[in-house]
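K.L.:
coordinates only, sequence not included:
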């Protein structure tokens, strides 16, 4: 057992930390969120570092990065900007990876190199008004009509749909089959007739809009089917362990950002004649934050290692998601307390972490659903 981070992993963290501190300072991130304007230049520059090609191989312009590298990248992106994470993660680590694993050769050749260079983004269309955790209630329909599919329905929480080039849409292609056999995935190109996208107002990461998508007689060619007809569930479940690990890494990154900010403030802020880090109440909160970040990182990396080895990691991925997201929330809350009144000020940045953390207890499967999964796995194989 070796807990030493490799030189390559350390260099990746250093490179990304320096890049985001230069290119995504607190005031710039706050400005784009305030104006609800997507920072396409930051996304393009991040792609130039290789971030957008981490989920697939070099033959398509990617790097086929190992899972620890992806977790490090996710931490640093989450620490810098939720809006960037909302645009990057669905594109690079879910949709593009889904195309790489399940798509046709033509889809891979056409789309993946453009994902890698940052010129194509993909929004994930899974949730619906009446279907979130419960996939059996997905009702968006796609009916075969000659060489096309005709799609009707509605998606919600489709983040980035208004500026993405494709929607990676989960649709019901067999209304009489079970959820495990009746779902398929279709790529819906930007600007397709019958697609209406409505941005929603939200709490955090406003620079990347979360959208409602209405699909009325939307026609896409049969070549846009990703994977086998009726096997969409296998795509979802084939990617979900990784997604939940990355959510754990997002929580870790937010916790690390809150800790870094709180620690800097506590060293500089003087009250009652000494820096507040020397007051035990503050020191204990910082210690708790450090323990949360470290345990979150370790449990996430363990799950990532198992995923890399091809081992069953559903329980570990669920644990990483729950612990990482809740650790991030706790760290942001303690950071708010340490900064006191200044925590409410946008220019300090702590309030952004506080707003951003809550999503990760919900997205990727609520933490209550995750606890059910952990308990089920315990019953099946133990710890």
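P.N.:
Okay, I see it. Source: prediction; values computed, not measured. Residues are numbered from 1 along each chain as shown.
K.L.:
From now on I want contacts and neighbour counts done on CA atoms only, so please keep to that.
P.N.:
Will do.
K.L.:
Other residues contacting stretch 247-256?
P.N.:
71-72, 74-79, 289-290, 292-293, 296-297, 300, 320-332, 353, 357, 360, 364 (Cα atoms under 8 Å, 6 or more residues apart in numbering).
K.L.:
now with 6 Å?
P.N.:
Outside stretch 247-256, the residues that touch it by Cα atoms under 6 Å, 6 or more residues apart in numbering are 71, 74-76, 78-79, 293, 296, 300, 320-321, 324-325, 328, 331.
K.L.:
quick check, nearest of those to residue 90?
P.N.:
Using Cα to Cα, residue 74 comes nearest to residue 90 of those, at 11.7 Å.
K.L.:
related to what we said a few turns ago, among the contacts of stretch 247-256, give me the pair with the biggest separation.
P.N.:
Most distant of the contacts of stretch 247-256, by Cα to Cα, are 71 and 331, 18.8 Å apart.
K.L.:
Centre-most residue in this protein?
P.N.:
Residue closest to the average C-alpha location in the chain (Cα atoms, centre = their mean): residue 89, at 4.4 Å.
K.L.:
Let me know the helix or strand that that one is in.
P.N.:
Assigned by DSSP states H and E, residue 89 falls within helix 82-89.
K.L.:
next structured bit after that helix?
P.N.:
helix 96-102.
K.L.:
Residue 285: what secondary structure?
P.N.:
What DSSP: H, G, I helix; E, B strand; the rest coil gives for residue 285 is helix.
K.L.:
Skipping adjacent residues, who's closest to it in space?
P.N.:
residue 334 (6.3 Å; Cα to Cα, 6 or more residues apart in numbering).
K.L.:
Just give me the neighbour total for that neighbour.
P.N.:
Applying other Cα atoms under 10 Å, we find 23 residues neighbouring residue 334.
K.L.:
here comes the other one, which I'd like you to weigh against the first:
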């Protein structure tokens, strides 16, 4: 395993950074976020450049690379303050699952659009009464002749207003055992009996969260992704990339905050010297740099393990990466605000507005407490606590 990036990966970083720098956080992202508008122009341009589908198969218009490269794209976007939340969802989760387990028709229908960004797919797993316990999902799918009927609800589903469909995690009944088993269905957002209601969130973000209601949504037989019996495996094929991309976004946000803080610390002078010359400013920023680099290494390790097919190793590393990146990102942003003093709370720099969004990384897509549970049980082999 080598973390020395290839020339192609370095060029990809440079190209993505160049694109993101033409948009930027203060001039483009933050004004759009304050108006509750998606980053459509950035998304479209990133799609046309091939960045959004870099992990998807070449025969469907993708780049034929891996989750490592998609994480690289997300990190560089976020490092300019222009991270795209739906990169985590559409190409990383949904594109990966369909690419691995979808039928030929599903791949033909969805992967080219997911690769060039012309189509988007949201992902629906979280439920009001399930939360972190996905085993308690109650959204059910039952057969009605050759069709399926889906009934249930979902909550905190990102970007449904931008999506053409939602990949819904439901449960089918095993008639032999009477138990409910997970299954994945592609549900068009314009389907009859499908309702999406915006959730009132107290953070400044360009992407909205939704509560979904499925009141016997009728779907054709080919809406089922892959095999009923393989759904759990299919689900985890998407959740590890979700954690890796979430970590990449958090690392990028941390880099943005650290760059803003160090630039200010070099320029702002008090008592005739730049404030960065004082250890009270310099040392916390140095600590942030170390923590971000460590989180980035774990994120890279997780991506390499995933792309190599080591699902067990990738699961452990992806959870650790997501935990470490979230903590480092929040600390970086908080220290950037502190470095700017009162200016850190002003609209001029936009750092305070970013803090709420960065805080999401501690609770989604999986909380830090559940990550600690995972590490305790699977890495340390301690008794399960829940």
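P.N.:
Yep, that arrived. Just so it is clear, the structure is predicted and the values come from calculations on it, not from any experiment.
K.L.:
about what we covered before: list the contacts of the helix holding residue 89 of structure 1.
P.N.:
Helix 82-89 of structure 1 has contacts (Cα under 6 Å, 6+ apart) with 77-78, 205, 207-208.
K.L.:
Just the ones in helices from the residues you listed, please.
P.N.:
Secondary structure from DSSP state H places 77-78 of the contacts of helix 82-89 of structure 1 in helices.
K.L.:
Can you tell me the SS state at the residue nearest to residue 136 of structure 2 when sequence neighbours are not counted?
P.N.:
Sequence neighbours aside, residue 130 is the residue nearest to residue 136 of structure 2 in space, at 5.2 Å (criterion: Cα to Cα, 6+ apart). Following three-state DSSP, we place residue 130 of structure 2 in the coil state.
K.L.:
ok, residue 130 of structure 2 touching residue 152?
P.N.:
No - with contact defined as Cα atoms under 6 Å, residue 130 of structure 2 does not reach residue 152; the gap is 11.9 Å.
K.L.:
From residue 86 of structure 2, how far off is residue 208 of structure 2?
P.N.:
11 Å (Cα to Cα, to the nearest Å).
K.L.:
and what of residue 25 of structure 2?
P.N.:
Per Cα to Cα, residue 25 of structure 2 is found 17 Å from residue 86 of structure 2.
K.L.:
Strands of structure 1, residue ranges please.
P.N.:
Ranges of strands in structure 1, per DSSP state E, are 122-125, 141-145, 148-159, 166-172, 183-189, 195-200, 210-221, 225-226, 270-271, 274-275.
K.L.:
Quick one: the helices in structure 2, in order.
P.N.:
Counting by DSSP H, the helices of structure 2 are 7-21, 30-34, 40-48, 67-79, 85-87, 96-101, 104-116, 231-267, 279-307, 311-339, 351-359, 368-374.
K.L.:
Quick one: the ones you listed as CSV, columns for distance to residue 216 of structure 2 too.
P.N.:
Below are the helices of structure 2 laid out as CSV (distance: least, Cα to Cα, whole Å):
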stretch, distance to residue 216 of structure 2
helix 7-21, 42
helix 30-34, 34
helix 40-48, 32
helix 67-79, 35
helix 85-87, 27
helix 96-101, 24
helix 104-116, 22
helix 231-267, 21
helix 279-307, 36
helix 311-339, 34
helix 351-359, 34
helix 368-374, 32
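K.L.:
Buried deepest among those, which one?
P.N.:
A comparison of the helices of structure 2 by mean neighbour count, using mean count of other Cα atoms under 10 Å, puts helix 67-79 on top with a mean of 28.
K.L.:
Give me the mean deviation of it from structure 1.
P.N.:
Helix 67-79 of structure 2 differs from its equivalent in structure 1 by a mean of 2.1 Å after superposition (mean Cα distance after the TM-score superposition for structure 1).
K.L.:
Kindly report the same for stretch 285-296 of structure 2.
P.N.:
Relative to structure 1, stretch 285-296 of structure 2 is 1.0 Å off (mean Cα distance after the TM-score superposition for structure 1).
K.L.:
ok, for residue 322 of structure 1, nearest residue in space, not its chain neighbours?
P.N.:
residue 367 (5.5 Å).
K.L.:
If you could redo that for residue 79 of structure 2, that was the one I meant.
P.N.:
Using Cα to Cα, 6+ apart and skipping the chain neighbours, the partner closest in space to residue 79 of structure 2 is residue 252 (4.0 Å).
K.L.:
Equivalent analysis for residue 123 of structure 1, please.
P.N.:
residue 167 (4.8 Å).
K.L.:
Who are the contact partners of the alignment partner in structure 2 of that neighbour?
P.N.:
Aligned counterpart of residue 167 of structure 1 in structure 2: residue 166 (TM-score structural alignment). With contacts defined as Cα under 6 Å, 6+ apart, the neighbours of residue 166 of structure 2 are 121-123, 186-187.
K.L.:
Quick check: residue 166 of structure 2 vs residue 94 of structure 2, distance?
P.N.:
Distance from residue 166 of structure 2 to residue 94 of structure 2, counting by Cα to Cα: 9 Å.
K.L.:
before we move on, what about residue 251 of structure 2?
P.N.:
22 Å.
K.L.:
Also residue 179 of structure 2?
P.N.:
26 Å.
K.L.:
Comparing the two, which residue is more hemmed in?
P.N.:
residue 94 (29 against 10).
K.L.:
Please report the distance of the more buried one from residue 167 of structure 2.
P.N.:
From residue 94 of structure 2 to residue 167 of structure 2 the distance is 7 Å (Cα to Cα).
K.L.:
if we can go back for a sec, around the residue nearest to residue 136 of structure 2, count how many other residues there are.
P.N.:
Burial of residue 130 of structure 2 is recorded as 15 neighbouring residues (other Cα under 10 Å).
K.L.:
Residue 6 of structure 1 now?
P.N.:
Residues near residue 6 of structure 1, counting by other Cα under 10 Å: 9.
K.L.:
go on, residue 146 of structure 2?
P.N.:
9.
K.L.:
That one and residue 262 of structure 2: what is the separation?
P.N.:
61 Å.
K.L.:
Same check on residue 307 of structure 2?
P.N.:
34 Å.
K.L.:
My guess is residue 208 of structure 1 contacts residue 40. True?
P.N.:
No - counting by Cα under 6 Å, residue 208 of structure 1 sits too far from residue 40 to count as a contact (10.0 Å).
K.L.:
Quick one: end-to-end length of stretch 135-146 of structure 1, please.
P.N.:
28 Å.
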